[in-house]
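**Student:** Quick one, fold the following:
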Amino acid sequence: MVRVNVLRIDIKSQVQSLVEKYGEKTCNDIKDASPRRPHGGEYAEGWVNDIIEDTAVVHNVGRDKSLTHLLELGHATKNGGFVAPQEHIRPAYLKNKEEYLNELKSIKIKPQ
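**Tutor:** Sure, this is the predicted structure:
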């Protein structure tokens, strides 16, 4: 006869705290790296972090939120020129993604 013991492991709370931590960290990194006008900064201050169904969603809710695509990827001007991209979202995401994944690997598994 084989006896099987059920092992219950709950890591959801640890993972959730990491999601919240790195969502906020990513949001702050994007704010810090966002381009600013000389007497403005509304675009940079519009970045927020929301937790939706156990997922961190970093997005811009400010008045200038529609600039994210143009600033991140660059855009054409009216006179036929091109404005170079000012990447600020992708670098913050990639940096925090690596840190998040590394910290996920170090979660302590504790039986309940």
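**Student:** Please count neighbours and contacts with C-alpha atoms only from this point.
**Tutor:** Fine.
**Student:** Leu18: neighbouring residues, count only.
**Tutor:** 18 (other CA atoms under 10 Å).
**Student:** Now show me the structure for the sequence below, then we'll compare the two:
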Amino acid sequence: MFVATGALKEEDSVSSLESRAEVVTCYNAGTALADQTINNVLLDFCSHVIGTGVGPGATISNRYILSGGDSVLFSATALPSCSFIIDENCSRLLQEPLNQCNVNSNNKQGGFETDPLLS
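**Tutor:** Now for the predicted structure:
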């Protein structure tokens, strides 16, 4: 299972997002899936949710069932006092746990990324 979460302000630009203090937390447990398999599903998820608004405390998610019965879950949750619109940063933000967790393996267990709401 792979979960990525974050919270962004609607007015954030690409450059402001790149300078924020994003924090990745790795699961280091559970079923490990091939990095490329998860990336393919990640791109599909993002292609369907770009432009979607997520209100305060709300979650948007989709679970993908893979051949063999494994599943991959992608989600984005707005912090209780935040809202955001999913934009072209979707795949970059969701790939953070893939790139920073299980770094010595091509099999990934995932984790989540938190993008704190800055005032």
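**Student:** TM-score of the superposed pair?
**Tutor:** Put the two chains on top of each other and the TM-score (TM-score structural alignment, normalised by the length of the first structure) is 0.30; 57 aligned residues with a CA RMSD of 4.4 Å.
**Student:** Specify the local secondary structure of Asn49 of the first structure.
**Tutor:** Counting by DSSP: H, G, I helix; E, B strand; the rest coil, the backbone at Asn49 of the first structure sits in strand.
**Student:** For it, which non-adjacent residue is closest in space?
**Tutor:** Val58 (4.5 Å; CA to CA, 6 or more residues apart in numbering).
**Student:** tell me the SS of that neighbour?
**Tutor:** Following three-state DSSP, the label given to Val58 of the first structure is strand.
**Student:** Run through the residues that contact it.
**Tutor:** Applying CA atoms under 8 Å, 6 or more residues apart in numbering to Val58 of the first structure gives the contacts 23, 26-27, 47-50.
**Student:** distance of Arg92 of the second structure from Gly111 of the second structure?
**Tutor:** For Arg92 of the second structure, the distance to Gly111 of the second structure equals 14 Å [CA to CA, to the nearest Å].
**Student:** Without its sequence neighbours, what residue ends up closest to Leu42 of the second structure?
**Tutor:** Closest to Leu42 of the second structure by CA to CA, 6+ apart is Ser91, at 6.7 Å.
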